[in-house]
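# output the structure for:
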Amino acid sequence: MAQLREQPHDFDLFQAISLLERAEPDRAAVGTSVGLDEALRLTAQVSHSFAPSDIGALHDSRQPGPPLTLASPVLSLAGPGGPLPTPLSELLLERRRLRDTSGLEFLDIFNQRLLAFLYRSRRKHHLALSAAASDHAPLVRCLDAMASLGRAEGVRGPHGEQVWLRHAGVQGAAPRSMMTLLAVVRDRLGVRFGGKQFVGGWHTLAPDDRARLYSPGSSAPPQAGLGMGMALGARAWDQCAGLALDAPPLQPAQFAALLPGGKDNAMLTWLVGRHLQSAMQVELKLDLATKPATRLGDRSPVAPRLGLSAWLCSPAGEGASRENATAYAVNQAAAQGAGAHPGAAASHTPGSGGVRRAAHYRQPRFLLAIDAPEGN
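Below you'll find the model as predicted:
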């Protein structure tokens, strides 16, 4: 405020009015009352000289009402840019030179309203000029409605989070794409995920859709006719069932936060559920930048969880005993035969006294807990 009082010419007109309006929160906003109880008095700067700025002067008011008066050549009725004839402007300037300002004060009744309405129209479409909360601004309400952000309806995510307003451009389009989903997740979580579409999955058939035997005395259900809807089994494969998100190598803290039950996992689930427009399965694949050995206790950088963050460690290097190396290779081969990831097997080198360091780490894969897309 001190800089505005000393150097008003360095400020934009609407910025200055906004700052002065916020400095008087107990008074009515500019252009919303009769003028005497408003936060600022607006007058016209009438002169035939070139105006170097939209703000002519800012000084204390000499009349009852607003404490400050701002003079501006914008929308002035008199002067070079005004609608009044030049001889009438010259007459008003001559009367002011004789200390008679009654004519100019009469025109300021209209100048105050014209400039105030111009400021209100600009404030309506510029969030930075609004003194009230941004959620109540007309522009925010329009963006919220067009992009289905749910801010006005009170839609909240984990820990009371809201959809960011700057995502209205990428979430307002229909249909929504994988690229916009990745952009929203990257901006919100700071993780550059990769995406894959058309990931197949199984759908469980409803009991009424499954084939069953019926009594001869009752009508045959549609599922009983061959080639007319009969399905063997309780599941159906759909190649368009879902999509997959592949995370880059993560640090242990990020990795743990994206596991089920973590803070980022809940946020990611909510963001994806808000973005999807149909029921889909979402598979998340995580990766660790450094693969630490599994340790029980507080020393482990990632808490060991079976199937997610607990792995068998490869044995020691060349100094390991043959018995330990053989037992490790047998256990890994058995695990591979039981359906483990092929990369989890250790490769044993006969006669080496040990095994080469194994790729014992397996990237966890799991589905996000998204039951159905929200009404967006």
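# from here on, just use CA atoms for contacts and neighbour counts.
Noted.
# distance from the centroid: which residue in this protein tops it?
residue 98 (61.0 Å; Cα atoms, centre = their mean).
# mind listing what the residue nearest to residue 68 when sequence neighbours are not counted touches?
Among residues not flanking residue 68 along the chain, residue 60 sits closest, at 4.5 Å (Cα to Cα, 6 or more residues apart in numbering). Residues near residue 60 by Cα atoms under 8 Å, 6 or more residues apart in numbering: 67, 68, 69.
# top of those residues by neighbour count?
When neighbours are counted by other Cα atoms under 10 Å, residue 69 leads the contacts of residue 60 with 20 neighbours.
# pull the contacting residues for it.
Applying Cα under 8 Å, 6+ apart, the residues contacting residue 69 are 40, 41, 42, 43, 58, 59, 60, 61.
# nearest the geometric middle of the protein, what residue?
Residue closest to the mean C-alpha point of the chain, counted by Cα atoms, centre = their mean, is residue 164 at 3.2 Å.
# and the helices in this protein?
Per DSSP state H, the chain carries helices over the ranges 2-6, 13-22, 86-97, 102-124, 138-147, 168-171, 178-189, 252-258, 263-275, 322-337.
# dump these into CSV; add mean neighbour count as well.
Shown next, in CSV, are the helices of the chain (neighbours: other Cα atoms under 10 Å):
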stretch, mean neighbour count
helix 2-6, 11
helix 13-22, 19
helix 86-97, 15
helix 102-124, 17
helix 138-147, 16
helix 168-171, 18
helix 178-189, 16
helix 252-258, 19
helix 263-275, 20
helix 322-337, 16
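# tell me which of these sits nearest to residue 303.
Nearest of those to residue 303, taken as Cα to Cα: helix 252-258 at 7.7 Å.
# compare with the first, here's sequence two:
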Amino acid sequence: MNDSYSNKNALIQKVLEEPYKFEFFQLVRLLEKALKERKPVGRYGVLPEEEIARFRSSLSFEFPASEVQEVRLNDDEIPEVTINFMGMLGLLGAMPIRYSELAAERARYGDTALWSFLDIFTHRAVSLFYRAWEKYKPAINYEHGNDNFTYYLFCLIGLGTDGLRPGRMGIDDEALLPYAGLIAQKPHSAVALKNIISDYFDVPVEVLQFQGEWIELGEENATKLGQSNNLLGVNAVIGTKIWDNQSKFRLRIGPIDFKKFQAFLPVGNAHKPLWEIIKFVVGIELDFDVQLKLKAKEVPSTILTTRAKRRPMLGWTSFLKSKPFTHDDEQLILKIKKTKGEKV
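So this is what the prediction gives:
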């Protein structure tokens, strides 16, 4: 065994010593990862001597106990993988068995010319067989960075162009791909939003629909006597606000522990991802707020010191507590901050 290969890692050393313990496809993948300086097998425009391995037929007439019979290094330091399940020669070979017998007989006398010649075709056939298997395995193509499946999923959720990515929402865009089936369904349901948020943050979630709110009327929509919007029963409105009971919902998160509670606060690392995911799924049609439900046993006492492990934040974590809470606390409701034409 050559030190240059045995030192790659213990797993590759095991491949060389006990190849019969490895499934063929996984063995080739391990060689590709370990020998990155060489080219993958079966690619067009790549010479066989540049590839990570050479595939050979087995001349054994015994019942094959494994897919891979042997892995050894040839004179050019290239791993030679002898396989049992396909090729030109052998019990499962494409050629008539007489050719396998002839090649085996000549090999016993040190003449491997016929065997080596036919293995030229074996190597190419096995290489293309591996490439065909790899082509329809999205996880394998993802490792190589050339898969189309990820792009298709991005298209389903509305992020198919590079201009809409990367990191536009402050989270890893690929983190949304597991929910492509839910996001692609329109219109989005409360159950879909609940499942996405609950799974992404690993917290209990409840969606409370039809939460009423007062909506400020723009100056152009207000009633002005003798000027505009002054037809009774048509467009006249008393006041500068109207009550809307159908364009807002509340996302209740919890009960959760204090660590996760802090993460969802505006100063926490989960606050922006939460807001961005909700906006991405729901769109701009609906308003929302978030209610955090803290476990009763996790409610901290307020300690007025900067050295406190759980230093109080007024309005968020400054609880007036004289005895342990008996019920989960759900006082905190995080409102939508409204900027010019945008909800944050």
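# quantify their similarity with the TM-score.
After superposition, the two chains reach a TM-score of 0.77 (TM-score structural alignment, normalised by the length of structure 2), with 322 aligned residues with a Cα RMSD of 3.5 Å.
# can you pick the most crowded of the contacts of residue 69 of structure 1?
Going by other Cα under 10 Å, residue 40 tops these with 28 neighbours.
# that one contacts residue 68, doesn't it?
Yes: applying Cα atoms under 8 Å as the test, residue 40 of structure 1 and residue 68 come out as touching, 5.8 Å apart.
# quick one: the nearest residue to residue 130 of structure 1 once chain neighbours are set aside from residue 327 of structure 1, how far?
Of all residues not flanking residue 130 of structure 1 in the chain, residue 123 sits nearest, at 5.8 Å (Cα to Cα, 6+ apart). Separation of residue 123 of structure 1 from residue 327 of structure 1 (Cα to Cα, to the nearest Å): 75 Å.
# how do the contacts of residue 60 of structure 1 look in structure 2, which are kept?
Among the contacts of residue 60 of structure 1, those whose aligned partners also touch in structure 2, counting by both residues aligned by TM-score structural alignment, their matches' Cα atoms under 8 Å, are 67, 68, 69.
# among those residues, which are in strands?
Of those, the ones assigned to strands by DSSP state E are 68, 69.
# so which of the kept ones among the contacts of residue 60 of structure 1 comes closest to residue 316 of structure 1?
Nearest to residue 316 of structure 1 out of those is residue 68 (Cα to Cα; 79.7 Å).
# which residue in structure 2 lines up with that closest one?
Superposed on structure 2 with TM-score structural alignment, residue 68 of structure 1 falls opposite residue 79.
# quick check: its match vs residue 39 of structure 2, distance?
Applying Cα to Cα, the value for residue 79 of structure 2 to residue 39 of structure 2 is 13 Å.
# hang on, the earlier thing: closest one to residue 253 of structure 1 out of the contacts of residue 69 of structure 1, please.
residue 40 (52.5 Å).
# nearest residue to that closest one other than its sequence neighbours?
Of all residues not flanking residue 40 of structure 1 in the chain, residue 66 sits nearest, at 5.1 Å (Cα to Cα, 6+ apart).
# tell me how far that neighbour lies from residue 290 of structure 1.
65 Å.
# with adjacent residues omitted, what lies nearest to residue 181 of structure 1?
Of all residues not flanking residue 181 of structure 1 in the chain, residue 275 sits nearest, at 6.7 Å (Cα to Cα, 6+ apart).
# which residues sit in contact with the equivalent of that neighbour over in structure 2?
In structure 2, residue 275 of structure 1 lines up with residue 281, judged by TM-score structural alignment. Going by Cα under 8 Å, 6+ apart, residue 281 of structure 2 touches 183, 188, 193.
# could you do residue 35 of structure 2 as well?
Counting by Cα under 8 Å, 6+ apart, residue 35 of structure 2 touches residue 52.
# what's the biggest strand by length in structure 1 packed up against?
The residue-count maximum for a strand in structure 1 (DSSP E) belongs to strand 235-250. On a contact count with 3 or more Cα pairs under 8 Å, 6 or more residues apart in numbering; DSSP states H and E, strand 235-250 of structure 1 meets strand 194-204, strand 281-288.
# now residue 371 of structure 1, nearest residue through space, not along the chain?
residue 279 (7.4 Å).
# and residue 209 of structure 2, what does it touch?
Listed by Cα under 8 Å, 6+ apart, the contact partners of residue 209 of structure 2 are 190, 246, 248, 249, 250.
# again, only using 10 Å
The neighbourhood of residue 209 of structure 2, defined by Cα atoms under 10 Å, 6 or more residues apart in numbering, consists of 190, 245, 246, 247, 248, 249, 250, 251, 288.
# could these go into CSV alongside distance to residue 329 of structure 2?
CSV is the format used below for these (distance: Cα to Cα, whole Å):
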residue, distance to residue 329 of structure 2
190, 24
245, 25
246, 26
247, 26
248, 23
249, 20
250, 16
251, 15
288, 20
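# only the buried subset of those residues, as a PyMOL command please.
Buried residues within the contacts of residue 209 of structure 2, by 16 or more other Cα atoms under 10 Å, are selected in PyMOL with:
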select buried, resi 248+249+250+251+288
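# much appreciated, bye for now.
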